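>>> can you look at this prediction? I've put the sequence above it.
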Amino acid sequence: MPHSTPDQLCLNGLTIGPGERVLTRLVISRLPSGTVIDIPVHVFRALEPGPTVLLMAGMHGDEVNGIETIRRLIRRDLLRPLRGTIIAIPILNIYGFLNFSREVPDGKDVNRSFPGNPRGSLASRVAHRFMREIMPLIDYGIDFHTGGATRANTPQIRCLLHEDAETDALAAAFAAPFTLHAGLRPGSLRETAMQEGRRIIVYETGESMRLDEAGIDLGIAGTLRVLHYLGMAAEAPAPAHPTVVCLRSTWLRARYAGIFRSLVQLGQHVEEGQAYGSVADPYGERSVRLESPVTGYIIGLNHMPVVNQGDALVHVARLDAAPSRADLVVPFEEKPLKRTEEDVNEVDRADDPTPHDDGHGDEVW
C-alpha cells in the first residue's frame, strides 16, 4: 500500500513542504574542464498526503524517448498531484546524454551499478547518489527506456509479473500495448528497488537517438493512468486496446552474416514457421529465408541492414509460460528462397549448435 508522504520532504539539503514545487540539482562530479555536472530533479507536492512516485529517464544517455516523455509531462503542466508527491528526473546519466552514449565516460552502465559506491566508478557514484537522495523518498516508480542503437522496441512495460501484487497493479494501470515479464538483473535499479521495498516498472519504446512520437504519447497516457490509479490524478485517457501480457520472450539471431531484410513490423503477430526476414550476401549469390520457430509478437526489431553472425534480429514475445521445443533446437530454419529475377539462393544448413544468451529472454541459437 502507498506510504504517506511526510509533511516535510528533505532532498539535497532542501526542505520541501506540502503544496510546493521545487527544482533542485544533485551535483555528481565535474568534467575535466572543471564544469560541474549535476542532475536536475523536479519535485511536485500536493497538500494532501499520499504516495511518492518517481518518473525517471535517461539512465542511458542515448535513450531520448523517455527524456522527451517526462519533458512534455512537465511542460504541459500535467504533474500536479491531487495527493502525495511526484519526483521527476528527465535525465539521470548527464554524461551519456552529452556524449550521445548509453554509458558514462568510463564505459560502465549505470543500470548495472546499483546500489553504488561513493568511492567507486563514475557510474557507481551516480547510482550511490540516487540511492542516498531519491530512493528513500519513493514508493513507486516508472523508469523510461528505449531500445539500443538500431534496435527498436514496440511500446511495452517490463516488470516482474505474477510475483508481486503491487507491481502487477502498476503494470495493469499503465496499460501499454504489451506487458512483458522480465526478471530482475543484478545491479539494476529494479532489483535494488525491490530489495528496498519499492516497486518500479520499466517502459520501453522506440530506438536510441530517435524520437518515437506514438511511443511518447503512449508513455504520457500510461503515466497519467498510473497516477490516476494511485489517486494522484483526477482523470486519465483510456487505453485504445487491451494489453497483451507475455510471460517470456526469445531473441532470434543471425545464423549468417550479410544483408538483413525484415518482413515483419513491430507489434505484428507471427506464427511458428512464418518467414520474418532474410539474410543475403552482398554479392547477389545467395539469400537465406528466416522462419520463426515460435508463435508470438514482434516486440523488438533490428533496423541495421548489415548484420554479423549472432546479431539479434527480432525479439519475439510469447504467451506460453512453459519451455517449448523451440528452446532446445535451432529457433529458426534457414531455407532457400524461391528463385526470382533478383536472387539466386543456395544455402547450406549450419551445424554449429552453440547457443547465445542475450540476457533478455530465453537462451537462443
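That came through, no problem.
>>> only C-alpha atoms for contact and neighbour calcs from this point on.
Noted.
>>> identify the residues contacting whichever strand or helix holds residue 43?
Using DSSP states H and E, residue 43 sits within strand 36-45. Outside strand 36-45, the residues that touch it by Cα atoms under 8 Å, 6 or more residues apart in numbering are 17-31, 79-81, 83-95.
>>> mind listing what's buried in that strand?
Using 16 or more other Cα atoms under 10 Å as the test for burial, strand 36-45 gives 37, 38, 39, 40, 41, 42, 43, 44, 45.
>>> which members of the residues you listed are the farthest-apart pair?
37 and 45 (25.8 Å; Cα to Cα).
>>> the helices in the stretch 51-200 of the chain, which residues?
64-75, 94-98, 122-133, 165-174, 189-195 (DSSP state H, counting those that start in this stretch).
>>> which helices and strands sit right next to the last one?
To tie it back to what came earlier, the one meant is helix 189-195. strand 199-207 (3 or more Cα pairs under 8 Å, 6 or more residues apart in numbering; DSSP states H and E).
>>> the strand it packs on: what's the following helix or strand?
Strand 199-207 is succeeded, C-terminally, by helix 213-229 (DSSP H and E).
>>> another one to put next to it:
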Amino acid sequence: MPSDKFVLLGKEIKKGKGAVLELEVAKLHTRNSLKVPVIVERGKKDGPVLLLLGGVHGDESNGVAIVRDIIRKKYHKPNYGTIICIPVFNVFGYLNLSRAFPDGRDLNRIFPGSKRGSLASQFAYTFTKEIAPYVDYVLDFHTGGADRSNYPNIRCNFDEEKEFEMAKAFGAPFMMHSSYIHHSIRETIHKMGKPIILFEGGKSLHLDNEVIQCGVTGALNVMKHLGLQEGEIDIHQPTVFIKKSKWLRAPYSGIFESMIQNGEYVTKKQLIGRVSDPFGEFEKKIYAPFNGHIFGLNTAPNVYKGDAIFHISVTK
C-alpha cells in the first residue's frame, strides 16, 4: 500500500509516529458514544500494513491478551510499514463476557454488514468501510467456544499462496486448511484481495499463558516474514499440516473424562475417553476410530449424546 501519506479514521499518521484512534460503535441510551480503541504505529520506512485483531467474540480472552502483550512488549512498533492493533474488537461482548453483540448476533457471521442493519451489522459495515480498505494483511486471534479448548493452531486457505506462507511463518504446532465461512471477517477480507490468517488457542473466558506466548511469538514471526520487523523467524517445533479434520461426538450422555491430552497423537482403537453415569451403573469407553492428532478437546465434565468432544485430524 502506498505509504507517502497514511490516513486512518481521519487522522494522518506520519512516518515514525503513532496514534490511538477511536472507531465509533454505537450511541448508548445515555447519549454517550461507545468507541473501540485502534492503536496505530508507523515505521520510519515504507512497508505493508498489518492488522492485529483480538476479541471479535467478546468471551475469547486469549486473543485480547495476545494483542495486549504484543503492545506491551513494543512489538507493534515496526521498523518498516504500519501495524494496527485492535485488542478488543467486540467491546459490547467483552464488557458482558459474552460471545455475541447485545442484539444477540454473532459479529463474525454478519460481515460485510449494512449501514441500516442491526447493531452488529452496522458495526461490521463501519469496519469494512473505515479500517479494512487500509490494511494489506490481517492476523485474527480466536479461542474455542464454550467448553471446547483448541490446541494452538493457525487456520488459512492452503490454496492461497500468501496466506499459506504467512501461516507457515507463524509457526504454530498445528496448521489447518479452512475454507471461508459465509459472512465472516475472513471471507470479507479475502474478497477484498487481502491475505488473512486466523489463530485459535485455548477456550473462552480462560487465560492460558502457553497459548498467549504462542500467539505473541507467532505474530512476531509474521511481522518478520512480511518485513515489518527485522530478525530471524523463531519456530520451536515442526508444524503439523491438517487438510481435513473431524469432530468425534459423545456416544452417550453422562460424565465425560478424557484419557488423553490435547495436542496428542492417537492411534486407531486407542482408548481416548469414557462416559459414565453419576450413579455408577454404566461406563462406556471411547476409542479412536483412526490415527490422528487431537487438537480440540471438550473440557466440560458433563456431556449430552452428540456433543463434540474430540477434534481429530484425518490423514486419509
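Perfect, thanks for sending it. These numbers come from a predicted model, not from an experiment.
>>> re the thing from before, return a selection command, for use in PyMOL, containing the buried ones of the contacts of strand 36-45 of structure 1.
Only the buried entries of the contacts of strand 36-45 of structure 1 go into this PyMOL selection, using 16+ other Cα under 10 Å:
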select buried, resi 17+18+19+26+28+79+80+81+83+84+85+86+87+88+89+90+91+92+93+94+95
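>>> mind listing which of the contacts of strand 36-45 of structure 1 are in strands?
21-30, 83-89 (DSSP state E).
>>> re earlier: to residue 245 of structure 1, which of the helices of the stretch 51-200 of structure 1 lies closest?
Comparing those by Cα to Cα, helix 165-174 comes nearest, at 9.5 Å.
>>> what range does the closest one cover in structure 2?
The aligned range for helix 165-174 of structure 1 in structure 2 is 161-170, by TM-score structural alignment.
>>> stretch 88-99 of structure 1 now?
So stretch 88-99 of structure 1 sits over residues 85-96 in structure 2, by TM-score structural alignment.
>>> residue 147 of structure 1 maps to what in structure 2?
In structure 2, the residue paired with residue 147 of structure 1 is residue 144, using TM-score structural alignment.
>>> thought residue 221 of structure 2 was touching residue 167?
No. Under the criterion of Cα atoms under 8 Å, residue 221 of structure 2 is not in contact with residue 167, lying 9.7 Å apart.
>>> so these two - more neighbours on which side?
residue 167 (30 against 26; other Cα atoms under 10 Å).
>>> residue 219 of structure 1 pairs with which position in structure 2?
In structure 2, residue 219 of structure 1 lands on residue 215 (TM-score structural alignment).
>>> and residue 294 of structure 1, by the same measure?
Under the alignment (TM-score structural alignment), residue 294 of structure 1 maps onto residue 290 of structure 2.
>>> go ahead and confirm its match touches residue 269.
Yes. Assessed by Cα under 8 Å, residue 290 of structure 2 is found in contact with residue 269 at 7.0 Å.
>>> compare the two (neighbour count), which wins?
residue 290 (16 against 12).
>>> which non-adjacent residue is nearest the more buried one?
Distances taken as Cα to Cα, 6 or more residues apart in numbering put residue 268 closest to residue 290 of structure 2, at 4.0 Å, once the chain neighbours are dropped.
>>> gap between the one you found and residue 293 of structure 2?
Per Cα to Cα, to the nearest Å, residue 268 of structure 2 is found 11 Å from residue 293 of structure 2.
>>> check residue 256 of structure 2 too.
According to Cα to Cα, residue 256 of structure 2 stands 20 Å off from residue 293 of structure 2.
>>> now swap in residue 108 of structure 2 and tell me
The gap separating residue 108 of structure 2 from residue 293 of structure 2 is 27 Å, by Cα to Cα.
>>> now do residue 283 of structure 2
25 Å.
>>> same drill for the two, tell me which one is more crowded.
Counted by other Cα under 10 Å, residue 283 of structure 2 and residue 293 do not tie: residue 293 has more neighbours, with 22 against 15.
>>> can you list the neighbours in contact with the helix or strand containing that one?
Assigned by DSSP H and E, residue 293 of structure 2 belongs to strand 292-298. By Cα under 8 Å, 6+ apart, the residues outside strand 292-298 of structure 2 that reach it are 147-153, 174, 261-267, 308-315.
>>> any of the residues you listed buried? List them.
Buried among the contacts of strand 292-298 of structure 2 (16+ other Cα under 10 Å): 147-153, 174, 262-263, 266, 308-313.
>>> now which residue in structure 2 aligns to residue 49 of structure 1?
Taking TM-score structural alignment for the superposition, residue 49 of structure 1 sits opposite residue 46 in structure 2.
>>> again, but for residue 196 of structure 1
Alignment note (TM-score structural alignment): residue 196 of structure 1 maps to residue 192 of structure 2.
>>> now for that match, how many residues are close by?
Going by other Cα under 10 Å, the residues that sit close to residue 192 of structure 2 add up to 13.
>>> just residue 114 of structure 2 next, same as before
17.
>>> ok, the equivalent of it over in structure 1 to residue 110 of structure 1 distance?
With the correspondence set by TM-score structural alignment, residue 114 of structure 2 lines up against residue 117 in structure 1. Separation of residue 117 of structure 1 from residue 110 of structure 1 (Cα to Cα) stands at 12 Å.
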